[in-house]
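# structure for the following, please:
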Amino acid sequence: MGILSIIMLLSTLICGWWIRSTGEGDIHFHMQLGIWTVVVTCITIVFFFIKR
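Below is the predicted model:
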């Protein structure tokens, strides 16, 4: 789960850099990616605290 969170965070950063540099892209896709990154990160944090 942690690896998935890191991969999604990196994907969001790359998409953000792409939008900044080119001004192109589907904003809806990037927003969905960002939302899922936050959700997966929160789930990872919850699992981390449960496992402790």
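# switch to C-alpha atoms for all contacts and neighbour counts from now on
Fine.
# who touches the longest helix along the chain?
The residue-count maximum for a helix in the chain (DSSP state H) belongs to helix 27-51. Outside helix 27-51, the residues that touch it by CA atoms under 8 Å, 6 or more residues apart in numbering are 1-2, 4-5, 8-9, 11-12, 15-16.
# this one as well, want them side by side:
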Amino acid sequence: MRNTLIRKQNITPEKAIKILSESGINIDKKDAQEVLDIMYFLAKLIVRQNFKK
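Coordinates of the predicted model:
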């Protein structure tokens, strides 16, 4: 999925791991990147659907 979506990501996998670990969720770097990819994809989709021209 990452190759099809070219964009600037402000949250790095390392930062996501830190944020999630503070909530008791432990994931590795690969899983963190997949979570971020899905979140950015959904955010982009929601913006497109709600703010169509």
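# drop the TM-score for these two in here.
Once the chains are laid over each other, their TM-score by TM-score structural alignment, normalised by the length of structure 1 reads 0.51; 36 aligned residues with a CA RMSD of 3.2 Å.
# give me the distance between the aligned partner of Phe29 of structure 1 in structure 2 and Ala43 of structure 2.
Here Phe29 of structure 1 is matched to Asp31 in structure 2, going by TM-score structural alignment. In this view, Asp31 of structure 2 and Ala43 of structure 2 are 18 Å apart by CA to CA, to the nearest Å.
# tell me the centre residue of structure 1?
Central residue of structure 1 (CA atoms, centre = their mean): Thr37, 2.9 Å from the mean position.
# now it: how far from Thr22 of structure 1?
Thr37 of structure 1 is 23 Å from Thr22 of structure 1, by CA to CA.
# how many residues are close by Glu24 of structure 1?
By the criterion of other CA atoms under 10 Å, Glu24 of structure 1 has 9 neighbours.
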